[in-house]
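K.L.:
this one's structure only:
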């Protein structure tokens, strides 16, 4: 799962907090980003990476909250005084199949700049539902040689296309994999 969407037009004054609609969808692998509701529905349980970029119109404030099933995860705030400002934030979330993630525009700071200066993107890091994707343990050895070093490359390329970002992270975590897996349990 991977998606990238941007805001086509500027937003202005609003009466209440509203779901933020990113109308320019450039990437939507796996169709997790719903083009009608503008919410991401998680297709499989796993670890996910989300990035939000908010640009405020000149001399204004813009803010959005990243939501997970109705609970605020983080707030992204940009205040363009005197000219322009952009703010971004990243979240790595352990989600379950069917969970929803979306953005809410805040009424106290609604002047978000469109024209692709503001965007919402995300992708799956790895699937926790599928056991075949478990990494080899440091203590798994054949003839006294660690399978982790030997199989890092083999394991990463064995993964399916939806794990492209996961393979990069797996390479980066090969040496510290055991601590990472313990932290995720």
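P.N.:
Nice, thanks for sending it over. Please read all numbers here as calculations on a predicted model, not as lab measurements.
K.L.:
can we go C-alpha only for contacts and neighbour counts from here?
P.N.:
OK.
K.L.:
which SS state does residue 52 fall under?
P.N.:
strand (DSSP: H, G, I helix; E, B strand; the rest coil).
K.L.:
how many neighbours does the residue nearest to it when sequence neighbours are not counted have?
P.N.:
Leaving out its chain neighbours, the residue that sits closest to residue 52 by C-alpha to C-alpha, 6 or more residues apart in numbering is residue 120, at 4.7 Å. By other C-alpha atoms under 10 Å, 23 other residues sit near residue 120.
K.L.:
got another, please set it beside the one above:
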């Protein structure tokens, strides 16, 4: 700007009385050219700034700069602290001893995990049974059985376990229940029968 003003002053003859008309015209042309170049540079600078912003967003997405909800850890582990001797048909198992509940997605009051956002989650359930009994449990999603675990043997305590990965949307519910058909209506607690789940990714 200072250079332009200086050239304008010279070209208009304020400080250069009797300046050659051709030189004056050349100076005015240079001023106009400098002004056009400055406008073009400002336009290009604006375009470059927008491109940098777009590249920054693309880089964040490519390096899992995903929404903050997806970086929130979700994990829980709960065990059954007591024996159950009278399991009913499709009775939910309420794992009442919570040792981990990051994100508070597991509700100890009902034994239900509720997905706080969409993504893939992995769940594991394990059941211990007494000698001479066999028990089956189901891990269900919104009331539909996704996988089953069976435990039982004539002469020994036995542990059955199973795991499943589920694609959930926000609000989906997952829990463990006793199915309608099972050889016995009891399971062993004492912190041995468990329900675990955690967020895997999007």
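P.N.:
Happy to help now that I have it. Everything numeric in this text was worked out from a predicted model, so none of it was measured.
K.L.:
helix or strand: which one has the residue nearest to residue 52 of the first structure?
P.N.:
strand 119-127 (DSSP states H and E).
K.L.:
repeat that for residue 10 of the second structure.
P.N.:
Residue 10 of the second structure belongs to helix 2-11, assigned by DSSP H and E.
K.L.:
on that earlier part again, measure the residue nearest to residue 52 of the first structure to residue 165 of the first structure for me?
P.N.:
According to C-alpha to C-alpha, to the nearest Å, residue 120 of the first structure and residue 165 of the first structure sit 17 Å apart.
K.L.:
and the lengthiest helix in the first structure, which stretch of the second structure?
P.N.:
If you go by DSSP state H, the first structure has its longest helix at helix 147-158. Against the second structure, there is no aligned range for helix 147-158 of the first structure (TM-score structural alignment).
K.L.:
not counting the helix or strand following that helix itself, show me its contacts.
P.N.:
The helix or strand immediately downstream of helix 147-158 of the first structure is helix 164-173, counting by DSSP H and E. Here helix 164-173 of the first structure makes contact (C-alpha atoms under 8 Å, 6 or more residues apart in numbering) with 123-126, 152-153, 156-157, 159, 177, 180.
K.L.:
go through helix 164-173 of the first structure and flag the buried ones.
P.N.:
By neighbour count on 16 or more other C-alpha atoms under 10 Å, the buried set for helix 164-173 of the first structure is 164, 166-167, 170.
K.L.:
ditto for stretch 34-48 of the first structure
P.N.:
Quick answer for stretch 34-48 of the first structure (16+ other C-alpha under 10 Å): 35, 38-48.
K.L.:
need these in TSV (columns: secondary structure).
P.N.:
Output for those, formatted as TSV (three-state DSSP):
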residue	secondary structure
35	coil
38	coil
39	coil
40	strand
41	strand
42	coil
43	coil
44	coil
45	coil
46	strand
47	strand
48	strand
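K.L.:
out of those, who's nearest residue 9 of the first structure?
P.N.:
For the buried residues of stretch 34-48 of the first structure, the closest approach to residue 9 of the first structure (C-alpha to C-alpha) belongs to residue 38, at 15.3 Å.
K.L.:
nearest spatial neighbour of the aligned partner of that closest one in the second structure, chain-adjacent residues omitted?
P.N.:
Matched by TM-score structural alignment, residue 38 of the first structure corresponds to residue 111 in the second structure. Spatial nearest neighbour of residue 111 of the second structure, chain neighbours left out: residue 94 (4.2 Å); criterion: C-alpha to C-alpha, 6+ apart.
K.L.:
any idea what the residue mapped onto that neighbour from the first structure is structurally, helix, strand or coil?
P.N.:
When the first structure is aligned by TM-score structural alignment, the residue opposite residue 94 of the second structure is residue 21. Counting by three-state DSSP, the backbone at residue 21 of the first structure sits in coil.
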